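next one to model:
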Amino acid sequence: MVQPIHDRVVIQPEKAEDKTAAGIIIPDTAKEKPQKGKVIASGPGKKDDPNTVKPGDRVLYGKYAGTELQFEGEDYLIMRESDILAIID
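So this is what the prediction gives:
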């Protein structure tokens, strides 16, 4: 697995919706980028500011936050903890 350093976090984005609530199938070209995901790994944080998210947390992040990464056939994002907007219960 990829182990982030400093205040970086590795997130596995949730899959984009395939259908609307009414059952209309959404083509790949019209799908929205997901803004929710699961924390896979978290760095220790900055010297005086430890990271508050931990592996397993579901989070909400900005639409264009992070850097996309593919590792062992899976899609991930690496971003700063400050790019995370909220932890979802």
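
going forward, measure contacts between C-alpha atoms and count neighbours the same way
Noted.

and for this protein, the residue most distant from the center?
In the chain, Ala22 marks the outermost C-alpha relative to the chain mean, sitting 27.0 Å out by Cα atoms, centre = their mean.

from Pro34, how far out is Ile26?
Applying Cα to Cα, to the nearest Å, the value for Ile26 to Pro34 is 14 Å.

can you tell me the SS state at the residue nearest to the spatial centre of the chain?
Centroid-nearest residue in the chain, with Cα atoms, centre = their mean: Ile11, separated by 3.6 Å. What DSSP: H, G, I helix; E, B strand; the rest coil gives for Ile11 is strand.

isn't it right up against Ile78?
Yes: in this structure, Ile11 is within contact of Ile78 by Cα atoms under 8 Å, at 6.4 Å.

ok, residues contacting stretch 37-52?
Residues outside stretch 37-52 that contact it (Cα atoms under 8 Å, 6 or more residues apart in numbering): 2-14, 53-60, 81.

please provide the structure for the following sequence as well, for comparison with the first:
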Amino acid sequence: MAKRLIPSLNRVLVEKIIPPSKTSYGILLPEKTTKLNSGKVVVVGPGAPTMDGNIIPVSVKEGHTVLLPDYGGMEVKLGDKEYHLFRDDDILGTLHD
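Now for the predicted structure:
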């Protein structure tokens, strides 16, 4: 049975997307094309409370593809998978097709 993590407050659990280093035909891709630091949101926390007790919800939702900072976040291993835990404020933006 795998453990399930529910982030607290305004934290977001992200599974990093590792871009391919070569094409399906075996052509190696330059490092610049594989540099984008992104991930898929797995679970979000309920949000952070304000001074008067209202909850500010997290700005991303489960399933969003997000742009992540090069440094920061906390590595979390659940079962055989690796995830990263970020604060909502640390996420740089969402990526759309």
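
ok, back up a step: just the ones of the contacts of stretch 37-52 of structure 1 in strands?
Counted as lying in strands by DSSP state E, out of those, are 8-13, 58-60.

and Ser21 of structure 2, what's its match in structure 1?
Mapped onto structure 1 by TM-score structural alignment, Ser21 of structure 2 lines up with Asp18.

what distance do you get for its match to Pro50 of structure 1?
Counting by Cα to Cα, the gap from Asp18 of structure 1 to Pro50 of structure 1 is 37 Å.

ditto for Ser42 of structure 1
Separation of Ser42 of structure 1 from Pro50 of structure 1 (Cα to Cα) stands at 10 Å.

quick one, which of those two is more surrounded?
Ser42 (25 against 13; other Cα atoms under 10 Å).

just give me the match in structure 2 for the more buried one.
Using TM-score structural alignment, Ser42 of structure 1 pairs with Val44 in structure 2.

what's the burial count for the aligned partner of Tyr64 of structure 1 in structure 2?
The equivalent of Tyr64 of structure 1 in structure 2 is Tyr71 (alignment by TM-score structural alignment). With neighbours defined by other Cα under 10 Å, the count for Tyr71 of structure 2 comes to 8.

same question, Thr23 of structure 2
Neighbours of Thr23 of structure 2 (other Cα under 10 Å): 9.

looks like it contacts Thr34 (just checking).
No: Thr23 of structure 2 is not in contact with Thr34 according to Cα under 8 Å; the separation is 11.5 Å.

just give the nearest non-adjacent residue to His6 of structure 1, would you?
Gly45 (4.6 Å; Cα to Cα, 6 or more residues apart in numbering).

and that neighbour, how far from Gln70 of structure 1?
Looking at Gly45 of structure 1 against Gln70 of structure 1, where the rule is Cα to Cα, the gap reads 23 Å.

likewise Gly43 of structure 1?
In terms of Cα to Cα, Gly43 of structure 1 sits 19 Å off from Gln70 of structure 1.
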